[in-house]
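**Student:** fold the following, please.
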Amino acid sequence: METVEPMDSSRKRLHLFEGFGVELEYMIVDRDSLQVKPITDQLIHDEVGAYLSDVEFGDIAWSNELVLHVVELKTQGPVKSLEQLQQKFQEHVHKINGMLQKYNAMLLPTAAHPLMNPYTDTKLWPHEHNAVYEAYNRIFDCRGHGWANLQSTHLNLPFYNDEEFEKLHAAIRVLLPIIPALSASSPVLDGVVTGLADSRLEVYRQNQKKLPSITGKVVPEAVFSQANYEEQVLQRMYREVAPHDPEGTLQEEFLNSRGAIARFERNTIEIRLLDIQESPVADMAVLQAVVAVLQALIAERWVPLQELKVWHEDQLSAILLDVIAKGQEAILTDQDYLRLFGYGSAENCKAGELWKHLVEQALTLDDQPEVANALNFIISRGNLSKRILEALGDEPSEEKIRQVYQQLAVCLQKGSVFLPDKPC
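**Tutor:** So this is what the prediction gives:
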């Protein structure tokens, strides 16, 4: 649904892993009640004196999203490395939290507000680019958790040509199903523990079922060239939305809502499956793990590229749905799938065990102790959903939920990792 591009299409084309675009979405809430505060436009106006959709600060920019209580922080164009990027994002978290004090407001992390009623609390962005948002609202009714209450981390990865697109898309498709095992951070909706590790993804995958070609199976189809992608993915979506969108407002690549979407206008693939974490250092830990495994897959470290390409989206989607529900505890039983990642045991394994294997095999963080520490907690203590649930208990009161999420806001401000038994 974004209209502002974090990777400028006018820049020279980059080869695989020569650049990275990162977007982090945060809620603005009342410091005491955690009620969402629809003041993103006021925040931007306070900074630049105008209701703009995009404000640039050198390497980092702020932008609006569909709803007025969410602000997005993003790299302004591709950065050469993810290393130390958390520090730049953290500086802007501090800046925004300082500006929000006069409204008794603050930024809140995690992928879904645990108490928000999206049917009463939703206010759409009314300024620049709102024609796109109004079109979405007219077709789908954007009041609902899958629209108004979801915050994610997006990772944009470049490809130079069709050959590189083929490799990158093949690797991303097979990795997508297990990413929520690392990144899930949305175990509560409407004040109730949902029983799902990744409640955001569960509502996200269904919020456009009126036009099923837009989201597909979340895992993209097995297409590996621009021409085939145009024909089999994009044109199908445009045809399906056309009767509902006579002005053609939505018939652009951003309409695609799969878990990873090809952006040929800027030669990137954008991974959209990730729940946002409690602080930028935790996000960078997850992103660096994802990138390291993608690099290993593309280098054919464990199996030839051809073996990645044969997987149908239905097979991969079935794995994804189990991981959405159970997170790191999801049991992976398909030995052929495990073999893609060099997991040699003849026995089933949990998604968390597979990630431990992958991090050991593919990633070295010796010169990044903060990121290494965050990733170690995610692997050993569980994804953020699991740690939140450990802090909440099975049937938490509204007050208990507020206490835990206020602690998560402290983690965001401090740039620390949330542990249920240790204050941030």
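
**Student:** use CA for all of it now, contacts and neighbours both
**Tutor:** Fine.

**Student:** mind listing the strands in this structure by residue range?
**Tutor:** 21-30, 54-57, 60-64, 70-75, 105-108, 152-158, 188-189, 192-193, 260-263, 268-275, 331-332, 349-350 (DSSP state E).

**Student:** counting contacts, what elements does the fifth one pack onto?
**Tutor:** Strand 105-108 sits against strand 21-30, helix 85-100, helix 398-414, with contacts defined as 3 or more CA pairs under 8 Å, 6 or more residues apart in numbering; DSSP states H and E.

**Student:** correct me, but Leu375 touches Asp283?
**Tutor:** No. Counting by CA atoms under 8 Å, Leu375 sits too far from Asp283 to count as a contact (9.2 Å).

**Student:** more neighbours, the two?
**Tutor:** Each of Leu375 and Asp283 has its neighbours counted (other CA atoms under 10 Å); Leu375 has more, 28 against 24.

**Student:** count the residues that sit near the closest residue to that one other than its chain neighbours.
**Tutor:** Of all residues beyond its chain neighbours, the one nearest Leu375 is Ala285 (5.2 Å), with distances taken as CA to CA, 6 or more residues apart in numbering. By the other CA under 10 Å criterion, the neighbourhood of Ala285 contains 26 residues.

**Student:** go on, Lys123?
**Tutor:** When neighbours are counted by other CA under 10 Å, Lys123 comes out with 18.

**Student:** which residues does it contact?
**Tutor:** If you count contacts by CA atoms under 8 Å, 6 or more residues apart in numbering, Lys123 has them with 38, 67-69.

**Student:** quick one: it from Ile28, how far?
**Tutor:** For Lys123, the distance to Ile28 under the criterion CA to CA, to the nearest Å works out to 13 Å.

**Student:** over to Gly21?
**Tutor:** Counting by CA to CA, the gap from Gly21 to Ile28 is 23 Å.

**Student:** reformat the contacts of Lys123 as TSV; add neighbour count.
**Tutor:** Conversion of those to TSV gives the following (neighbours: other CA atoms under 10 Å):
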residue	neighbour count
Pro38	21
Val67	24
Leu68	22
His69	26
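
**Student:** show me the two of those that sit farthest apart.
**Tutor:** Taking CA to CA, the two most distant members of those are Pro38 and Val67; they sit 7.5 Å apart.

**Student:** pretty sure Pro220 sits against Ser257.
**Tutor:** No. No contact is recorded between Pro220 and Ser257 when judged using CA under 8 Å, the distance being 9.6 Å.

**Student:** also this sequence, please, to line up against the first:
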Amino acid sequence: MLADPVHSERKKIPLFEAFGVELEYMIVHENSLDVAPIADQLLRDEDGNPSEEIERDDIAWSNELALHVVELKTNGPVSSLNGLASRFQANVEDINRQLGAIGARLMPSAMHPWMRPDVEMKLWPHGYNEVYEAFNAIFNCSGHGWANLQSCHLNLPFANDDEFGRLHAAIRVLLPILPALTASSPVCERQLTPELDHRLETYRHNADRIPQVAGSVIPEGVFTQAAYEQKILQEIYDVMAPLDLAGVLRQEWVNSRGAIARFQRNTIEIRVMDVQEQPAADVAICQLVVQVLKALTDERWVSFRQLKTAETLRLRDILLNVVDDAEETVIVDPGYLELFGWTKGTCNAGQLWRYLANEFPLHEKSSAEALDVILDDGPLARRIVTSLSGDLSGKLLPVYRALCDCLATGRSFRPSELKNP
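**Tutor:** Model prediction:
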């Protein structure tokens, strides 16, 4: 959540010339798959002391708010997403080896399917704990919205105000359809949820005590740093001030919209993407997202002026529908579809992504294959629901064990995984 994969001390990087990616995974007990709050046993420095970050060449491991979560991230900006999946996968396998020695392993997907945060949540108790305690004091982090949300974050740089405006405009219009690719959280407390992306439904309510923190999830239509700081950040700081007297949370990252500007390091961080069952799937999605955003910022289909006119509440309504039904969501707004060059009338979100994937084919084999599974069989949430076939009491553990195996070995999850257990 507070990772810094594109460091602020580096020179300003132009649009799409570097990337930062963060992947969050749960640590679970090997046999029961119950959450295992032991991240501080994994994250240790050379002297054996708990550490907030372990650097492993070009990938770093870091802690999160919850003690059962570990984050893998690019260790500084990378110039290309090609080859990144294999480097993440190697680190997943390394972590699983270390966790295996103490009876634990990594679990993918955006929500643990039977965790009870009210009794199982443990905050990271070491360095940076004052921030987590401040969050806990204001928002009560014992709920799913803080304790049980694992995502993939994509960080994209901008070099100046014009690039920020173009990138922010493009990201705003793309956010609503991202869950059609990325939804991976259809189960909570052993029940199928009404939404395929229950993480996002939960995420948008985790700061309800101070609604300004998350806003409408879709960021407001502001396209300069000055306007963003005044309209979004300052409003958050002002309303939080009476609850955060020490000013611990008076930072850009307290903003919980689906994409947040990080002016200290000149990036925008996209936060709406659920983490997938293997790094190749996350990287494939990021690669396609980057290509679509490039096209939008280059005015391939519509002008920058037209992108800026997209209304926040209109975008939010599309997002909420996609949170519910993912790729099967019917998009009836012709003005929205026109932003992507779609002129064939009404379509569903899956069809729109298939069209975009055809426009920007992925050339890396592992990425192309992972994306094809998503486009052909639906996002991971759809595949999980299909595999459960209504039998949560009998199939929940086998399905999530299969997901853990997919992460461990670097392969896509298909419903057929369970036909011959």
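
**Student:** related to what we said a few turns ago, common neighbours of Lys123 and Ile28 of the first structure, please.
**Tutor:** Contact criterion CA under 8 Å, 6+ apart; residues shared by Lys123 of the first structure and Ile28: 38, 69.

**Student:** what is the end-to-end distance of stretch 225-235 of the first structure?
**Tutor:** Terminal residues of stretch 225-235 of the first structure are spaced 14 Å apart (CA to CA).

**Student:** check the offset of that stretch from the chain's centre.
**Tutor:** Here stretch 225-235 of the first structure shows a centroid-to-chain-centroid distance of 24 Å under the convention CA atoms, centre = their mean, to the nearest Å.

**Student:** ditto for stretch 28-45 of the second structure
**Tutor:** Distance of stretch 28-45 of the second structure from the chain centroid (CA atoms, centre = their mean) equals 21 Å.

**Student:** what comes into contact with that stretch?
**Tutor:** Stretch 28-45 of the second structure has contacts (CA under 8 Å, 6+ apart) with 26-27, 50-54, 61-63, 66-70, 95, 98-100, 103-107, 112, 114-115, 120-122, 124, 397, 401.

**Student:** mean per-residue distance, the lengthiest helix in the first structure to the second structure?
**Tutor:** Scanning the first structure for the longest helix, with DSSP state H as the assignment, gives helix 280-298. With the two structures superposed, helix 280-298 of the first structure lies on average 0.7 Å from its match in the second structure, counting by mean CA distance after the TM-score superposition for the first structure.

**Student:** and that helix, what does it pack onto?
**Tutor:** helix 85-100, helix 162-175, helix 179-183, helix 351-362, helix 369-381.

**Student:** go through those and name the closest to Arg11 of the first structure.
**Tutor:** From those, taking CA to CA, the stretch that ends up closest is helix 162-175, at 17.6 Å.

**Student:** who touches Pro361 of the second structure in this structure?
**Tutor:** When contacts are counted by CA under 8 Å, 6+ apart, Pro361 of the second structure is found next to 288, 368.

**Student:** aligned to it, what sits in the first structure?
**Tutor:** Counting by TM-score structural alignment, Pro361 of the second structure lines up with Thr364 in the first structure.

**Student:** conserved subset of the contacts of Lys123 of the first structure in the second structure?
**Tutor:** Contacts conserved in the second structure for the contacts of Lys123 of the first structure, counting by both residues aligned by TM-score structural alignment, their matches' CA atoms under 8 Å: 38, 67-69.

**Student:** just the residues you listed now: which is nearest Asp394 of the first structure?
**Tutor:** Looking at those and their distance to Asp394 of the first structure, the nearest is His69, at 28.4 Å (CA to CA).

**Student:** and for the counterpart of that closest one in the second structure, nearest residue in space, chain neighbours not counted?
**Tutor:** Structural alignment (TM-score structural alignment) places His69 of the first structure against His68 in the second structure. Here the nearest residue to His68 of the second structure in space, its sequence neighbours aside, is Pro37; by CA to CA, 6+ apart that works out to 3.9 Å.

**Student:** from Met121 of the second structure, how far out is the one you found?
**Tutor:** If you measure Pro37 of the second structure against Met121 of the second structure using CA to CA, the figure is 8 Å.

**Student:** which neighbours do those two have in common?
**Tutor:** With contacts taken as CA under 8 Å, 6+ apart, the residues that reach both Pro37 of the second structure and Met121 are 66-67.

**Student:** ok, residues contacting stretch 311-324 of the second structure?
**Tutor:** 172-173, 175-177, 179-180, 183, 194-198, 200-201, 216-221, 328-329, 331, 349.

**Student:** what count of nearby residues applies to Val233 of the first structure?
**Tutor:** What Val233 of the first structure shows, counting by other CA under 10 Å, is a neighbour count of 22.

**Student:** residue in the second structure matching Lys422 of the first structure?
**Tutor:** Residue pairing (TM-score structural alignment): Lys422 of the first structure is matched to Glu417 of the second structure.

**Student:** residues contacting that match?
**Tutor:** Ala402.

**Student:** returning to what we had before: test my guess that the residue nearest to Leu375 of the first structure contacts Ala374.
**Tutor:** Yes. Contact criterion CA under 8 Å: Ala285 of the first structure and Ala374 qualify, at 6.2 Å.

**Student:** which neighbours do these two share?
**Tutor:** Looking at what touches both Ala285 of the first structure and Ala374 (by CA under 8 Å, 6+ apart), there is no common residue.

**Student:** of Pro220 and Ser257 of the first structure, which one has the most company?
**Tutor:** In this view Pro220 of the first structure and Ser257 are compared by other CA under 10 Å, and Pro220 has more residues nearby, 28 against 23.

**Student:** what's the match for the more buried one in the second structure?
**Tutor:** Correspondence of Pro220 of the first structure to the second structure, assessed by TM-score structural alignment: Pro219.
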